[in-house]
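K.L.:
Any chance you can model this:
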Amino acid sequence: MEIVQTNQAPAAIGPYSQGIVVNNLFYSSGQIPLTAEGTLVEGDIKVQAHQVFKNLQAVLEAAGASLETVVKATVFIKNMDEFGQLNEVYGEYFHTHKPARSCVEVARLPKDVLLEIEVVALVK
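P.N.:
Next up, the predicted model:
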């Protein structure tokens, strides 16, 4: 088991790691719209989603994976009425490769953000 850590994504805000690699699979912790410095990105769901994907790309790269090797994504969204807007941004990052995905509406997320995404990916 290998712990993944990069300063190109926000540090964990609790007792967990940014991700773990086990048997050539990378499991990310949920990424929220914080900058690598830990500043919350304000804005609508599209603005926040772009920051989440920036963070995911950073931890995937640190693990030796990429968006193209993601096999499963789990999306937690604060308001399902914003599902269409989220999908617009999501489709910019997964336009040809479309991993399996779950999306659930939740009552509250850390720091009251609008979304959180975690992924499972193959390590190259």
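
K.L.:
rest of the way, CA atoms for contacts and neighbours
P.N.:
Noted.

K.L.:
May I have the secondary structure class of H95?
P.N.:
Recorded secondary structure, H95: coil (DSSP: H, G, I helix; E, B strand; the rest coil).

K.L.:
That one: how many residues sit nearby?
P.N.:
11 (other Cα atoms under 10 Å).

K.L.:
V106 too?
P.N.:
With other Cα under 10 Å as criterion, V106 counts 14.

K.L.:
what's the nearest residue to it if we skip its chain neighbours?
P.N.:
K78 (5.3 Å; Cα to Cα, 6 or more residues apart in numbering).

K.L.:
run this one through as well so I can compare:
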Amino acid sequence: MSEAIRTDTAPRPVGAYPHARRVGDLLFLSGIGPRTPGSDAIPGNEYFADGRLRRYDIAAQTHSVFANVRAVLEASGARWEDLVDVTVYLTDIARDFKAYNAIWAEHFPDIDTAPCRTTLGITALPTPIAIELKCVASLAPRKD
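P.N.:
Below is the predicted model:
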């Protein structure tokens, strides 16, 4: 048995899928990017007059994607600290990894409680974004 999670506090999925799906004590988040909820604007993107992407700001997009992941976690009854595995997709890993990694360290300062992570360099994502996260969280009872 599974439960689909949708929320208006995160950007709409770009396809026919939920923001997340709960299966038992695990929460699987669909790929989440940095688009702004409601407007679908992409923080840090600048465009030429003809609509082509001129430049982007990986720091702005990283902060935004983390906020969107938090929104889906909260809508699912989970917290940032419940993340157990994160796959990161970067469209220019050579250029963006250092800046992304520094922001990651700000959000996960303790390696003993940080989620596992895999970072991949890819050629493109479905919208003009430079980063996307695929996450798994644990919804098992907490021992706070």
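
K.L.:
coming back round to it: contact partners for the counterpart of the residue nearest to V106 of structure 1 in structure 2?
P.N.:
Residue pairing (TM-score structural alignment): K78 of structure 1 is matched to T91 of structure 2. Contact analysis of T91 of structure 2 by Cα atoms under 8 Å, 6 or more residues apart in numbering lists 121-125, 130-131.

K.L.:
now V71 of structure 1
P.N.:
Contacts of V71 of structure 1 (Cα under 8 Å, 6+ apart): 99-100, 119-122.

K.L.:
Any of those residues buried? List them.
P.N.:
Using 16 or more other Cα atoms under 10 Å as the burial test, those include 99, 119-122 as buried.

K.L.:
so which of the contacts of V71 of structure 1 comes closest to G30 of structure 1?
P.N.:
Nearest to G30 of structure 1 among the contacts of V71 of structure 1 is V119, at 7.7 Å by Cα to Cα.

K.L.:
Which of the three states applies to that closest one?
P.N.:
With three-state DSSP as the criterion, V119 of structure 1 reads strand.

K.L.:
ok so, going back, with distance to Q61 of structure 2 and secondary structure as extra columns, can I get the contacts of T91 of structure 2 in CSV?
P.N.:
CSV is the format used below for the contacts of T91 of structure 2 (distance: Cα to Cα, whole Å; DSSP: H, G, I helix; E, B strand; the rest coil):
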residue, distance to Q61 of structure 2, secondary structure
G121, 16, strand
I122, 16, coil
T123, 17, coil
A124, 15, coil
L125, 13, coil
A130, 7, coil
I131, 7, strand
